[in-house]
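Trainee: What follows is a predicted structure for the sequence shown.
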Amino acid sequence: MSQDDSSRVVWIMRKPRSLGNFSIETSYRTMQNAWPENLTRPHMHTASRFTTGILQRVAIWREVRALTFPLIHITGDIHFAAIGLHHASVILTIHDLGMLDEGGRIRRALKRLFWLTLPLRSCDHLIAVSHQTKEDIHRRSGYPLEKITVIPSVISPTFRRRDAQKNQPKPQILHIGLADNKNLTGHAEALSGLDVHLRIIGEPSPDQHSMLRSHGIDYSAASKLSEEEIQDEYAQSELLLFCSTLEGYGMPIIEAQTIGVPVITSNRSPMKETSGPGALLADPEDPESIRKAILEILECETTKATLIEKGFENAAAFSASRSAALHAELYDALRRKVQ
């Protein structure tokens, strides 16, 4: 793609909130900084409203419709912004579709209509962050597989190898996220009776606090952390426990591997593909399977060292420059198609 072609692309970003783990924004800003040197970086347009409520979302939709770029790329979450965009070529990145299964029947139907069915009618191409997400899109919508390109998300350059693990009174196990798919209950059942500290990133609900106490878990929680603070949470941990029941990609796996933290994740797609050989796999619905993996890392220094080294190797394959180049190639292919 020539410089003139790249400059005709705009990335549509949702409006970020003050603090939190905003993986979509981080991924695209990191790719923009790693953009091929011979090409002009895409423009970046951040929505002026938060994605809450009907009126705010309608305002975002109108805002995107008013843009005059020949190629509009919606980078995730605000899928509805693609509806009716026929004046430009449209790309939509889909990170996962698990939210379509949440809520009652009417709520699920509305989300499917405005986050999948209607947006996809206006899209010339889709980007999925994993093969699992690609297959899920096709299964739910029938969208042609040949029009879905898999390009992994990338992590912030803030994440770096830790110098050394800090001494802790007892091994710290890191858990990230508190949605149902993050499997906090399964993790608590697996940890019950072990002399470890569970560090939770997120704000547990009253029911989750009660559940943790019922299992006798020694735990603490932190939320709304900066990237530097999250880096420090990883660096203080013995391992990342990430046996989710559902993910679109599993970015914490790559973050942990980059820092040098052993990973335990699910033996399901896409987690097992994202982690490569740099993780122990466990059945997320079998606490005993998770517990066995935890003990293997805590009790065997050889296993721990091997996972760290293989994790470094695996994380290196998910580079920002590679994902940026794949985006640029896709834009060029779409340009050639419409000529």
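Mentor: Yep, that arrived. Just so it is clear, the structure is predicted and the values come from calculations on it, not from any experiment.

Trainee: Every contact and neighbour count from this point should use C-alpha atoms.
Mentor: Will do.

Trainee: The stretch 151-300 of the chain: strands as residue ranges?
Mentor: 172-176, 197-201, 219-222, 239-242, 263-266, 280-282 (DSSP state E, counting those that start in this stretch).

Trainee: Now these in JSON lines, please, with extra columns for mean neighbour count and distance to Arg105.
Mentor: Formatted as JSON lines, the strands of the stretch 151-300 of the chain follow (neighbours: other C-alpha atoms under 10 Å; distance: least, C-alpha to C-alpha, whole Å):
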{"stretch": "strand 172-176", "mean neighbour count": "23", "distance to Arg105": "29"}
{"stretch": "strand 197-201", "mean neighbour count": "21", "distance to Arg105": "31"}
{"stretch": "strand 219-222", "mean neighbour count": "15", "distance to Arg105": "33"}
{"stretch": "strand 239-242", "mean neighbour count": "26", "distance to Arg105": "29"}
{"stretch": "strand 263-266", "mean neighbour count": "26", "distance to Arg105": "29"}
{"stretch": "strand 280-282", "mean neighbour count": "23", "distance to Arg105": "32"}
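
Trainee: let's bring in a second one:
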Amino acid sequence: HDLSVLHAPQNFRPWFRNYARIVIPRLARRAARVITVSETTRQDVMEHLGLPEERVVAVPNGVDGRYRQATSSRKDLPPRHVLSVGTLEPRKNLVRLFEAVRLLAERPATRDIVLVHAGGYGWLADDIVRAAHSPALRGRVRLLGYVTQEELASLYSQARLLAYPSLFEGFGLPVLEAMASGCPVVTSDRSSLPEVAGDAAVLVDPESVEAIAEGIRRVWEDDALAADLTVRGLARAQLFSWERTARLTADVYESVLQ
């Protein structure tokens, strides 16, 4: 899926760092083919594991059909809010996202902003939870915890935008899910995220709180931009399906067996 453990080992448990350093390269070198979920990860595998390009094949993820047709909605959420999605872990860059929300809440045009986050606990989640409950945020961040796919589809359809400033992703499925749901996207200009988003998202520097805040502000305030991103996102999402993923995966297996 990705080699983020090699790029930011401090974000992973020690046992997995050792596994990635010792076991994964051995398995990859023994494999007839290595399938990755993006061209970005394909290039990463060739560079860091030393595999020839003919043995590494990119097969992109798809998007579940339920994200294209969500109808129900939660009544306990603000009528206008920003959504973020993902496990509570350092790689998701949530502390900077929370700080961006704090900056926006101090400005008159965005003083009513609220961030709703969906996702379970991960590695070092306690630090992120403390940041979310910081007095400086004054309740601007709501942590929903784990949600089902049906609930997540509803959340995408309700949100003003998805903010996904992750530091590193092998694919970034929430970006695709949001686009399929008609939800405008603000995401990182790093790793595979520009590859997945194409021209259908606002891209920001994930290491800059100000850049994240500005990306969110643009979509929050500009109805025309939000509508344009929705149209572009829906069209972009049509390029991805699990049927296509299955077909391309089968093609790789057949090429090995021939």
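Mentor: Right, received. Where do you want to start? Because the structure is predicted, anything quoted here is derived from the model rather than measured.

Trainee: What's the TM-score once they're superposed?
Mentor: TM-score of the superposed chains, computed with TM-score structural alignment, normalised by the length of structure 2, equals 0.85; 241 aligned residues with a C-alpha RMSD of 2.3 Å.

Trainee: ok, back up a step: a markdown table please, covering the strands of the stretch 151-300 of structure 1 and showing distance to Glu296 of structure 1.
Mentor: Putting those into a markdown table (distance: least, C-alpha to C-alpha, whole Å) gives the following:
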| stretch | distance to Glu296 of structure 1 |
| --- | --- |
| strand 172-176 | 13 |
| strand 197-201 | 17 |
| strand 219-222 | 21 |
| strand 239-242 | 11 |
| strand 263-266 | 10 |
| strand 280-282 | 9 |
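
Trainee: Compare the ones you listed and give me the one nearest Asp124 of structure 1.
Mentor: strand 263-266 (33.2 Å; C-alpha to C-alpha).

Trainee: how about the closest one, which residues of structure 2 does it hit?
Mentor: Using TM-score structural alignment, strand 263-266 of structure 1 corresponds to residues 185-188 of structure 2.

Trainee: Check stretch 6-17 of structure 1 too.
Mentor: Mapping stretch 6-17 of structure 1 onto structure 2 (TM-score structural alignment) gives no aligned residues.

Trainee: Residues touching the match of strand 263-266 of structure 1, excluding its own?
Mentor: 161-167, 175, 178-179, 193-194, 200-206, 215-216, 229 (C-alpha atoms under 8 Å, 6 or more residues apart in numbering).

Trainee: remind me, longest helix of structure 1?
Mentor: helix 320-338 (DSSP state H).

Trainee: Could I get the buried residue list for that helix?
Mentor: Across helix 320-338 of structure 1, burial judged by 16 or more other C-alpha atoms under 10 Å covers Ala320, Ser321, Arg322, Ser323, Ala324, Ala325, Leu326, His327, Ala328, Leu330, Tyr331, Leu334.

Trainee: ditto for stretch 71-89 of structure 2
Mentor: Within stretch 71-89 of structure 2, the residues scored as buried using 16+ other C-alpha under 10 Å are His81, Val82, Leu83, Ser84, Val85, Gly86, Thr87, Leu88, Glu89.

Trainee: can you give me the helices in structure 2?
Mentor: Remark: helices assigned in structure 2 by DSSP H are 4-7, 14-30, 39-49, 94-105, 125-132, 149-158, 173-180, 193-197, 209-221, 223-237, 242-257.

Trainee: Take those and write them to TSV, including distance to Thr187 of structure 2.
Mentor: Shown next, in TSV, are the helices of structure 2 (distance: least, C-alpha to C-alpha, whole Å):
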stretch	distance to Thr187 of structure 2
helix 4-7	17
helix 14-30	27
helix 39-49	16
helix 94-105	11
helix 125-132	19
helix 149-158	15
helix 173-180	8
helix 193-197	7
helix 209-221	8
helix 223-237	12
helix 242-257	23
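
Trainee: which stretch among these comes nearest Asn61 of structure 2?
Mentor: Nearest of the helices of structure 2 to Asn61 of structure 2, taken as C-alpha to C-alpha: helix 242-257 at 6.1 Å.

Trainee: tell me, that closest one lands on which residues of structure 1?
Mentor: The aligned range for helix 242-257 of structure 2 is 320-335, by TM-score structural alignment.

Trainee: Show me how far that stretch is from its chain's centre.
Mentor: Relative to its chain's centre, stretch 320-335 of structure 1 lies at 19 Å (C-alpha atoms, centre = their mean, to the nearest Å).

Trainee: mean shift of that stretch relative to structure 2?
Mentor: Mean deviation of stretch 320-335 of structure 1 relative to structure 2 after superposition (mean C-alpha distance after the TM-score superposition for structure 1): 2.0 Å.

Trainee: residues contacting Gly183 of structure 1?
Mentor: To be clear, residue 183 of structure 1 is Asn; Gly isn't right here. Cys243, Ser244, Thr245, Pro284.

Trainee: For the last one, which non-adjacent residue is spatially closest?
Mentor: The shortest distance from Pro284 of structure 1 to any non-neighbouring residue, by C-alpha to C-alpha, 6 or more residues apart in numbering, is to Cys243 (5.1 Å).

Trainee: mind checking how far that neighbour is from Gly177 of structure 1?
Mentor: Look at Cys243 of structure 1 and Gly177 of structure 1: by C-alpha to C-alpha, to the nearest Å, they are 11 Å apart.

Trainee: check contacts around the residue nearest in space to the middle of structure 2.
Mentor: In structure 2, the centroid-proximal residue (C-alpha atoms, centre = their mean) is Gly172; its distance is 3.7 Å. Counting by C-alpha under 8 Å, 6+ apart, Gly172 of structure 2 touches Ser192, Leu193, Val196.
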